[in-house]
Structure formats: structure tokens, C-alpha cells
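**Student:** using only what follows, build the 3D model:
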Amino acid sequence: MKKGYIAKSSSGAKAEDAGAAFIAGKYPMFFSGSWWFGRFKSEMKDEWGTFPFPGSKLTLGSGGNLWVVPKGAKNKELAYDFIDITMKKGIQNTLGNNGGVPVAADPSAITDPKSKALIKDFATYADGDGLAFYPDWPVPGFYDVLVSETQKLITGGAGPDAYLDALKKAYDAGAPKG
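**Tutor:** So this is what the prediction gives:
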């Protein structure tokens, strides 16, 4: 913040607005998830790429809850069919070449260079036990605290220590005891 890498005005940006501004070349960097990949691929005119978060061996966003069929689902067989279809090599390869992070693709079938880089970075995290949960998952209400405190950090309303203290307090209040 002190060096000006992040504008104070960015604290009020909605995800769609921030993503559209990045696509238009108004922002030099955009921090979000791989779900934007296909849109960048189809809409960006400038050169772009993805990279792991600098200095971290962990990445937020878990790949551990991809397909779930609830015990009481009325159409379990349709859900199982859908899972079987999406896990086929051809579908996984298509996902992999279009910005998805496939779990069962043939690596040699991924020909798009940007997709290869994204998948390689994901594999590096996965192989290094670096897949972490989204930061708003650990305790109920944590997302609201995270957003509010991050806005204070960006606008200068709180410093790093106060930010971390507020997150710790919210986490401790919601974490299971014992």
C-alpha cells in the first residue's frame, strides 16, 4: 500500500468491475480465480498470463469439493451420469485447453500454452501440499470480517497488525473449542 501498488480506490471495486477494467487494460494486475481464464482468453486484446502468488507455498481455493451428490438427492443417477461425463478424458482435455484445471486430463493433450502454464502452477501447488481453503471458509461470518478488514487495510484505516489482530479475533470467536 505504501509503495502504491494497490490503489486506495480499489477497496470498493466489485469483482465484475475490476475484472472488466483488467480486461480493458486499466489495471495492470487482477487477483482472482481461474474461473476468469476463459473470459480473459476470449476478451483480452493485450498480452496476459497467470502466475502463482509470489512468496507463498500455499494457494487459496480448494479443489477438494468438486462433485458432491447429497444423500437425499432425488436424481442421484443423473448426478452420477453427469460426473461420469465430465470426468471422461475428452471432456477433461477440453476443460484443460479452455482454462479449466482438469483432474484427469492427458497432459499431452493440453496444447494451449496459457492453459499449460495454469495447470502446471496448479500441479506444483498440489504436489507440494499447497492447496488451501478459501480464506472465508474457516468459520461462519469470516468472509464479512475479511472483506471489511481488507478494505480498512487498503484505505489506510488500519495497519497490518490491526488487520491481523481483527482476523485472529474473528477466527478465534468462531473456531471450534477444544
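**Student:** switch to C-alpha atoms for all contacts and neighbour counts from now on
**Tutor:** Will do.
**Student:** buried residues, the helix or strand harbouring Y125. List them.
**Tutor:** Using DSSP states H and E, Y125 sits in helix 113-127. Across helix 113-127, burial judged by 16 or more other Cα atoms under 10 Å covers 114-116, 118-119, 121-123, 125-126.
**Student:** who are the packing partners of it?
**Tutor:** Contact partners of helix 113-127 among helices and strands, from 3 or more Cα pairs under 8 Å, 6 or more residues apart in numbering; DSSP states H and E: helix 89-96.
**Student:** list just the nearest of the buried residues of helix 113-127 to E149.
**Tutor:** Y125 (27.1 Å; Cα to Cα).
**Student:** ok, for P160, nearest residue in space, not its chain neighbours?
**Tutor:** Using Cα to Cα, 6 or more residues apart in numbering and skipping the chain neighbours, the partner closest in space to P160 is L153 (6.8 Å).
**Student:** burial of the one you found, as a residue count?
**Tutor:** Number of residues near L153 (other Cα atoms under 10 Å) recorded here: 20.
**Student:** so it sits right up against D161, yeah?
**Tutor:** No. Assessed by Cα atoms under 8 Å, L153 is found out of contact with D161, at 9.8 Å.
**Student:** let's compare: structure for the following, please.
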Amino acid sequence: MSTVNGLPAHVLLVHLVVVLVPLTALALVAAALWPRVARRLGVLLPALALVALVSVPLTTQAGEWLERHVTEDTLVRRHTELGDGLLPWALGLFVLAAVVWWAARRSGEEQAPGKGARWSALPVRIVVGVLSVAVAAGAVVDVYRIGDSGAKAAWHDAYQKTAQGN
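**Tutor:** Reported below is the predicted structural model:
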């Protein structure tokens, strides 16, 4: 996808990433730390993480198209390099969201009499919680850094610091 309604698709798709990755990170941390939240979110948590994950390469691909259609400079290159690093964070969010969803679902099933040991025991929940906080923080910081570099690349010479007369 290169353009949408005459605009570069990257300019539009980037909004999906900027909203969905931090939203997924917040939902993941809440669900990982509070099992009640995980049960309430249910399959919405991994579904949200999957949409965020898919939006990253779509946005990156559209950004690569746009990069070939703008004047080359160091700010654009920096933004492109940073953008290439978001996919592993988004993948981490998705994997952990699936684990948290599966554990919450499983713990609900295991509360029935005659079932085996609970997978969501406290040590496992602590490890998943710590991993979730770390990956969520990394993803949000990376989205911020990418967005900041993109804004600098797009706007560094595109406006005047003093207002023009009326």
C-alpha cells in the first residue's frame, strides 16, 4: 500500500501504531498484574495485540515507500532505522498477551474439582508480570522515539518560528 486518497499511506497508518501499541501495552500490564482484568478482557487482549502486531509491518512498508519519495537526509534515515526496531517489541506484546489470555482462561478451567495443578501459580504470574511490564515499557518508549524522530524529519524545515502577519 503506497497511497490512500492521494496521501502517503504511512502518514495514515502510523496513527494505528501510535494508538494500538501503547493501548496494547497498557492492557497487557493490567491483565498480567491483575487476573480479574485478564479474565474480563478475555480474547480481546490477544486480538488487540495481533492487530497492533500486523499494523507495524504495514506501516513500516508504507514508510519505506515514502522514504523513496522524499528528499534523503539524516533525519529520515534515523527515523527509518528506529522504525525497523519496533516489530520485535510488537511481537513480544502479542506473545505475552496470548500467554496471559491462555493462563487466565486455564486458571478459570482449573478451579473445577478434580483438575491438575494451577498453571497460573504465583511464581509464574510474577515472571509473566515482570516480562509484561518490561516489554510494554520497551514498546512504548520505542514508539515515542520513533514518533519523535518522524516528527523531526517531517517538520524540521517545514514551518517558520515567527507567525506571519494577517
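**Student:** any idea what the TM-score comes out to?
**Tutor:** The TM-score (TM-score structural alignment, normalised by the length of the second structure) is 0.26; 65 aligned residues with a Cα RMSD of 4.3 Å.
**Student:** for the second structure, what spans make up the strands?
**Tutor:** 3-4, 7-8 (DSSP state E).
**Student:** could I get the ones you listed in a markdown table, plus columns for mean neighbour count and distance to Q61 of the second structure?
**Tutor:** Output for the strands of the second structure, formatted as a markdown table (neighbours: other Cα atoms under 10 Å; distance: least, Cα to Cα, whole Å):
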| stretch | mean neighbour count | distance to Q61 of the second structure |
| --- | --- | --- |
| strand 3-4 | 13 | 12 |
| strand 7-8 | 14 | 11 |
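**Student:** for L50 of the second structure, find the nearest of the ones you listed.
**Tutor:** Closest among the strands of the second structure, using Cα to Cα: strand 3-4, at 22.8 Å.
**Student:** now do the closest one: everything it contacts.
**Tutor:** 9-10 (Cα atoms under 8 Å, 6 or more residues apart in numbering).
**Student:** what do you get if the cut-off is 10 Å, keeping everything else the same?
**Tutor:** 9-13, 62, 65-66 (Cα atoms under 10 Å, 6 or more residues apart in numbering).
**Student:** please point out which parts of the longest helix along the second structure sit buried.
**Tutor:** Criterion DSSP state H: the longest helix present in the second structure is helix 122-155. Neighbour counts over helix 122-155 of the second structure (16+ other Cα under 10 Å) mark 125, 128-129, 131-133, 135-140, 142-143, 146-147, 149-150, 153 as buried.
**Student:** so how far is it from its chain's centroid?
**Tutor:** Mean C-alpha position of helix 122-155 of the second structure versus that of the full chain (Cα atoms, centre = their mean, to the nearest Å) differs by 8 Å.
**Student:** and it, what does it pack onto?
**Tutor:** The elements that helix 122-155 of the second structure packs onto, with contact taken as 3 or more Cα pairs under 10 Å, 6 or more residues apart in numbering; DSSP states H and E, are helix 9-33, helix 74-83, helix 86-110.
**Student:** coming back round to it: specify which member of the buried residues of helix 113-127 of the first structure is nearest to K169 of the first structure.
**Tutor:** For these, the nearest to K169 of the first structure is Y125 (28.6 Å; Cα to Cα).
**Student:** pretty sure E67 of the second structure is touching R77, no?
**Tutor:** Yes. With contact defined as Cα atoms under 10 Å, E67 of the second structure and R77 form a contacting pair (8.3 Å).
**Student:** related to what we said a few turns ago, same list (the buried residues of helix 113-127 of the first structure) but as CSV, adding distance to Q92 of the first structure.
**Tutor:** Converted to CSV, those look like this (distance: Cα to Cα, whole Å):
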residue, distance to Q92 of the first structure
K114, 16
S115, 12
K116, 13
L118, 14
I119, 12
D121, 17
F122, 15
A123, 15
Y125, 19
A126, 17
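**Student:** quick one, what contacts the residue most central in space within the second structure?
**Tutor:** Geometric centre of the second structure, nearest residue: V21, 2.3 Å, by Cα atoms, centre = their mean. By Cα under 10 Å, 6+ apart, the contact list for V21 of the second structure reads 27, 48-49, 51-53, 55-56, 86, 89-90, 93, 136, 139-140, 142-143.
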